[in-house]
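Chemist: what's the 3D shape of this:
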Amino acid sequence: MSSHADRLAALRRQLAEQSLDGFVVPLTDEHMSEYVGSYAQRLAWLTGFEGSAGSAVVLPEEAAIFTDGRYTLQVRSQVDGEHWSYQSVPETSIAGWLKEHAPEGGRIGYDPWLHRRDWVTQATEALKARGATLVAVRDNPIDRVWADRPEASKATLVVQPERLAGRSSAAKRQEIADWLTGQGADAAVLAALDSIAWTFNVRGTDVSHTPVALAYALVHADGTADLFVAGEKVTPELTQHLGNGVRLHERAAFEGALAELGGKTVAVDAERSVAAIFEALEAAGAKVVPVRDPTVLPRAIKNEAELAGHRTAQARDAVAMTRFLKWVEEQAPGGELDELTASDKLEALRREYPELKDLSFDSISGAGPNGAIVHYRSSEKTNRKLESGSLYLIDSGGQYEDGTTDITRTVAVGEPTAEMRDRFTRVLQGHIAIATAVFPKGTRGGQLDSFARRPLWEAGLDYAHGTGHGVGSFLSVHEGPQRISPPGGAFAGADEPLQAGMILSNEPGYYKAGEYGIRIENLVLVVDRQIAGAEKEMLGFETLTFSPIDRRLIVQEMLSAAELQWLDAYHAEVLAKVGPGLGAEERAWLEAQCRPLGDERNA
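Modeler: Down below sits the predicted model:
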């Protein structure tokens, strides 16, 4: 079908054939993944929306797409407002919208392999107000009309060596077994792809930019496990790596295996497992214990091998990023450099390292007004040149075999305005506030979020995204459970206590719609802080990302002495860590970028 309008019409015809008065379309897969394989990109196929979070509802006479504040501009540029109404989350929920818009007495379909159980409960309750019912549909109507839907990846799994993982798969499974004993449970369902990859020390290429493989797992209280993965993805190396303690099955056999757990007590994570898993277990007569996936916290708290690998990956990435920034500064004044050319150059510089396996997400390469679209993705249609007097924002990262990187830099093209410099400096002040924060053990990310926003708030400004997300170890670039973000709302994880060993991003920003965007992002590690005379155990952050911050955009007079001291110390560390990996000309450029600002202010 040539147009998204044609696809919407075809879906409506299919819904009528299946006796449905509506259908809910999430942006996820059977594993509640943030990024999904091409076979599962139903929302993008139907609507044209390419963001990483969103949902839609299709009714006979109207349709709505739901996104949060990160995608306010993007959704309007990609989804036709003639056919779709734009709904903002969390102000409007799908359940709340259905309560007002569902046809009286209607049947609203959903795929139970694509929704969490709590959502099913909320939507069912909301529809009662309309006398309508929520109907589980095993034959997804979008799949019926998506004629050229891609097949799921058949790529084989690869072993993540213990020297990088830091612990054996057997040790991890035994830890889960001990946890199950403490819970009084017989088995745990692992449905999240990164949980499975971490537990079994395997990686894959089934999802773009996230090194995971399509699989399910059951881990038992005796330390053995059942891994459900398509047979063509299994190699002799994988079988040998897993050993006798792991039984292999076809991925399609997972639902049947759940039916065999009658009489057992089974731990299932309600946030990371779909409604169909709960339904299958309960139908079998199993006792379901809704509890967080036991791998989530151990995966978030990195061990020494993972931290060493991450630092090595960051060192490589810093050289590539520094070379890129020098190249942009040289090329942009010519007026011919555009977003796609720039992001391609950065990818090429990263790919000079054989350790790079993929990007960690599609680079956000935004020139001028496109930089104000928080999760912008440049295309041939939207591609802009880096024009003089504008800002250029580049948010990117790499998936190296030993670590995952994520960095954002905003640079001036030509002469920036006074307003741009003011806003940039406020974002920098917020970034420094997080980087230098010291806080007691037990502190949540939601308690720190306002540190980053205060300089913007003082000018009546803000940004509509979280300040920091967790990052995996050659796994998901967005990894829970920790976050630095406002409590509640769309940013789950703000209530998770921060612990030493967790890696987060530090990325405040400012976005002026139609004009420019600013974001400064480094990754930081939660570490113990020793304070003389302290009456509590304290934590702080160690910065892990090293690349120069554009001095042309800094209003030095706005910075306190402490802020200036942090910036100069940071740049000194950038030069010390990155300089040895550069050629003479590149090093000379970096030295100029990293010279102390304090010297200039005191001159």
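Chemist: contacts and neighbour counts: CA atoms only from here.
Modeler: OK.
Chemist: can you map out the helices along the stretch 251-400 of the chain?
Modeler: Remark: helices assigned in the stretch 251-400 of the chain by DSSP state H, counting those that start in this stretch are 254-259, 275-284, 296-300, 304-331, 339-350.
Chemist: Okay, and residue 569 sits in which element?
Modeler: helix 561-578 (DSSP states H and E).
Chemist: what's the following helix or strand after that helix?
Modeler: Heading C-terminal from helix 561-578 (DSSP H and E), you reach helix 584-594.
Chemist: outside of that next one, which residues touch it?
Modeler: 322-323, 326, 548-551, 568, 571-572, 574-575, 579-580 (C-alpha atoms under 8 Å, 6 or more residues apart in numbering).
Chemist: and if you look at stretch 564-571?
Modeler: By C-alpha under 8 Å, 6+ apart, stretch 564-571 touches 432, 546, 547, 548, 556, 594, 595, 596, 597, 598.
Chemist: now stretch 268-285
Modeler: Residues outside stretch 268-285 that contact it (C-alpha under 8 Å, 6+ apart): 30-32, 112-118, 120, 188-192, 255, 258-264, 287-293.
Chemist: still on that earlier bit, can you redo the helices of the stretch 251-400 of the chain as CSV with distance to residue 247?
Modeler: Converted to CSV, these look like this (distance: least, C-alpha to C-alpha, whole Å):
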stretch, distance to residue 247
helix 254-259, 12
helix 275-284, 20
helix 296-300, 23
helix 304-331, 27
helix 339-350, 38
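Chemist: Adding mean neighbour count, write these out as CSV.
Modeler: Shown next, in CSV, are those (neighbours: other C-alpha atoms under 10 Å):
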stretch, mean neighbour count
helix 254-259, 17
helix 275-284, 20
helix 296-300, 18
helix 304-331, 20
helix 339-350, 20
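Chemist: For residue 46, find the nearest of those helices.
Modeler: helix 275-284 (23.0 Å; C-alpha to C-alpha).
Chemist: Skip ahead from the helix or strand containing residue 219 and say which helix or strand is next.
Modeler: In the assignment (DSSP H and E), residue 219 maps to strand 216-220. Note on strand 216-220: by DSSP H and E, the next helix or strand toward the C-terminus is strand 225-228.
Chemist: Before we compare anything, build this one as well:
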Amino acid sequence: MTDAPTRLHALRETLRQASVDGFILPRGDEHLGEYVAPCSERLAWLTDFTGSAGMAAVLMDRAAVFSDGRYTTQMEHQVNGLCWERLHLIETPPAQWLAQHGANARIGYDPRLLSEKALVPFLEAGLTLVPLARNPVDAIWTDRPMPPCTPCLEQPLEYSGLDSATKRATLATGLRDSGADCVVLSDPASIAWLLNIRGNDVPYTPLSLCFAIVRADAGVSLFIDPTKLTPRTREWLGGDVRTFLPDDLSAHLAALAGQRVQVDPAANSVWFIQTLEQAGATVLRATDPCILPKAIKNPVEQDGARRAHEHDAVAICRFLHWLQTEGVGTGELEATERLDAFRRQCLDYREESFPAISGSGPNGAIIHYRVTPETDRVLRHNEVYLIDSGGQYPYGTTDITRTVWTGPEQPDDDVCDAFTRVLRGHIALARAHFPLGTTGHALDVLARQALWEGGLNYDHGTGHGIGSYLSVHEGPCNISTHYRPVPLEAGMIISNEPGYYRPGAFGIRLENLLLVQPAVTNGENRPFLAFEVLTLAPFDRRLIAVDMLNTTEIAWLDAYHARVFEQVSPHLDNAGQTWLEAACAPLSAR
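Modeler: Okay, the predicted model is just below:
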């Protein structure tokens, strides 16, 4: 790989040849996914920034990289400050920065990498945007990897719980009701759910990269590399799913002239809208019709999630036992490898659901820290260690964070104070009962209240949706300070992960996954919802300031730990059982 100044200079030369004065480059691919294949890591190649969310803006005399609060510290470490300004995308939005420094510039963009919704801030800022036929980064990335081509495999009914024909029939009914002739899908997770298929084209998420057009008669045109399809998978897809080359997609879109085509302006690239409108189709802007039913897990998927978390709990508890007895003196990287090895003891384990965040001491304060051989830090005595990880199992996806004290001395009072405030917020959210129709935004304050009382906060969301052997970050639900008009519904799985981060010192995050369930109430005669906790692992008692907890919080924690011990201990050896018994001992008896 060439150095950062050379790459930036080469890009500017390419922009001059394209007759534009600047360029915006998001972190993403043609499917607008979070995790992308190596061939689509354009932002990382250009800027060296490897976070999962970000954007670069390039002008002829200056350039900037933007990301959110999870990655600001990471950008400081990775991105060359002599070439790039490193900015918080909320505090200094890219459109605002470009309007300030390139108000009269012609700004190029790749219409296959940005949604129509993503372009709105740039247009509102008065910028002149120019769609480019070829991504200029691709023109200079001479050693760009080849696109992935892994087998596309069926997701059997014992895991999916509902056959594809039924899903497609329901979707087709919705299309007819809305007056649409078809819908374009570019999110491989939506297509995977709809057709009950999985793959391994991108890291951490079992997807097969493809596009689809679903018609109002429930037929599907699937655009996928044919070498991915085995005879068994072709048979699984059935006769109503016709397959085509990805390069055929443009012609098929052009053939929709005169038809009413549904497109999600946030989940599809603007290229689809531009191509359809140029062909004479009527574009109906509407949310991807797979997103909500995919998020509401059916009973089979719910049981699969419980099964995945039971297996995951055994690995996590083995790891936490190892960490307490042998972990000090090992590196952050080795710790992630140990955890992955424990998970691999389950034959159903497939891979991590995201790159594990293994941060000791000050590295734990980097919210989405990713350990590398260059940053690897040895775990030392008497410091805070944060491990955020997850696993993919064929029947469920997991995500868990635990923060532990490495001992042997007692932690400082201020560390225990912060930890306990995070724990109190975690418990408050887990215990919530709320009426049907409540959004995650309305619940977010529960997780922050104890921190706010101490003048503390955290700069990330409190909860995100989780897929069923799909993406570990799944829409449309969330729990956050940012309003999203999607109420929580029974069957959704969402994370509960408040935190606190003191730069240069330590980070704390406590995360369980929650399954939304109907609640039994004695109040008004109206439906309420509550959470079933899926994750099973102890919280570090050494960091809990018990006198800060009320009796209700202590009772919840004791009951949770009793359940952890009951379900996990039979799968541990004698030493592990002894450790877990102590880790799960009632706080009320302390």
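Chemist: before we move on, back to that, of the helices of the stretch 251-400 of structure 1, which is nearest residue 75 of structure 1?
Modeler: Nearest to residue 75 of structure 1, of all those, is helix 339-350, at 19.6 Å by C-alpha to C-alpha.
Chemist: Where does that closest one end up in structure 2?
Modeler: Aligned using TM-score structural alignment, helix 339-350 of structure 1 spans residues 332-343 in structure 2.
Chemist: Next: stretch 249-267 of structure 1.
Modeler: The alignment of stretch 249-267 of structure 1 onto structure 2 (TM-score structural alignment) covers residues 244-262.
Chemist: again with stretch 561-571 of structure 1
Modeler: On the basis of TM-score structural alignment, stretch 561-571 of structure 1 is assigned to residues 551-561 in structure 2.
Chemist: contacts for the match of helix 339-350 of structure 1?
Modeler: 312, 315-316, 318-319, 327, 349, 352, 356, 358-360, 371-373, 376-379, 391.
Chemist: cool, and stretch 449-456 of structure 1?
Modeler: Against stretch 449-456 of structure 1 from outside (C-alpha under 8 Å, 6+ apart): 423, 426-427, 429-434, 462, 466-467, 484-486, 508.
Chemist: Show me the residue sitting in the middle of structure 1 in space.
Modeler: With distances taken as C-alpha atoms, centre = their mean, the residue of structure 1 nearest its centroid is residue 478 (3.0 Å).
Chemist: Give me the angle between the helix holding residue 569 of structure 1 and helix 304-331.
Modeler: Taking axes from the mean of the first three to the mean of the last three C-alpha atoms, to 10 degrees, one finds helix 561-578 of structure 1 and helix 304-331 inclined to each other by 100 degrees.
Chemist: And helix 561-578 of structure 1 against structure 2, how far off on average?
Modeler: With mean C-alpha distance after the TM-score superposition for structure 1, helix 561-578 of structure 1 departs from structure 2 by a mean of 0.3 Å once superposed.
Chemist: got the buried residues for that helix?
Modeler: 563, 564, 566, 567, 568, 570, 571, 572, 573, 574, 575, 578 (16 or more other C-alpha atoms under 10 Å).
Chemist: What about residue 589 of structure 1, how many residues nearby?
Modeler: Residue 589 of structure 1: 17 surrounding residues under other C-alpha atoms under 10 Å.
Chemist: Check residue 151 of structure 1 too.
Modeler: Quick note: residue 151 of structure 1 (other C-alpha under 10 Å) scores 10 neighbours.
Chemist: Now do the same for residue 535 of structure 1: its match in structure 2.
Modeler: Under TM-score structural alignment, residue 535 of structure 1 pairs with residue 525 in structure 2.
Chemist: Its match: neighbouring residues, count only.
Modeler: Quick note: residue 525 of structure 2 (other C-alpha under 10 Å) scores 7 neighbours.
Chemist: got the residue ranges for the strands in the stretch 401-550 of structure 1?
Modeler: Secondary structure of the stretch 401-550 of structure 1 (DSSP state E, counting those that start in this stretch): strands at 403-404, 407-413, 438-440, 468-470, 479-484, 503-506, 509-512, 516-519, 522-529, 538-543.
Chemist: Can I get these in JSON lines including distance to residue 394 of structure 1 and mean neighbour count?
Modeler: Output for the strands of the stretch 401-550 of structure 1, formatted as JSON lines (distance: least, C-alpha to C-alpha, whole Å; neighbours: other C-alpha atoms under 10 Å):
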{"stretch": "strand 403-404", "distance to residue 394 of structure 1": "17", "mean neighbour count": "26"}
{"stretch": "strand 407-413", "distance to residue 394 of structure 1": "6", "mean neighbour count": "23"}
{"stretch": "strand 438-440", "distance to residue 394 of structure 1": "29", "mean neighbour count": "18"}
{"stretch": "strand 468-470", "distance to residue 394 of structure 1": "17", "mean neighbour count": "25"}
{"stretch": "strand 479-484", "distance to residue 394 of structure 1": "21", "mean neighbour count": "25"}
{"stretch": "strand 503-506", "distance to residue 394 of structure 1": "15", "mean neighbour count": "30"}
{"stretch": "strand 509-512", "distance to residue 394 of structure 1": "12", "mean neighbour count": "23"}
{"stretch": "strand 516-519", "distance to residue 394 of structure 1": "9", "mean neighbour count": "26"}
{"stretch": "strand 522-529", "distance to residue 394 of structure 1": "13", "mean neighbour count": "20"}
{"stretch": "strand 538-543", "distance to residue 394 of structure 1": "19", "mean neighbour count": "20"}
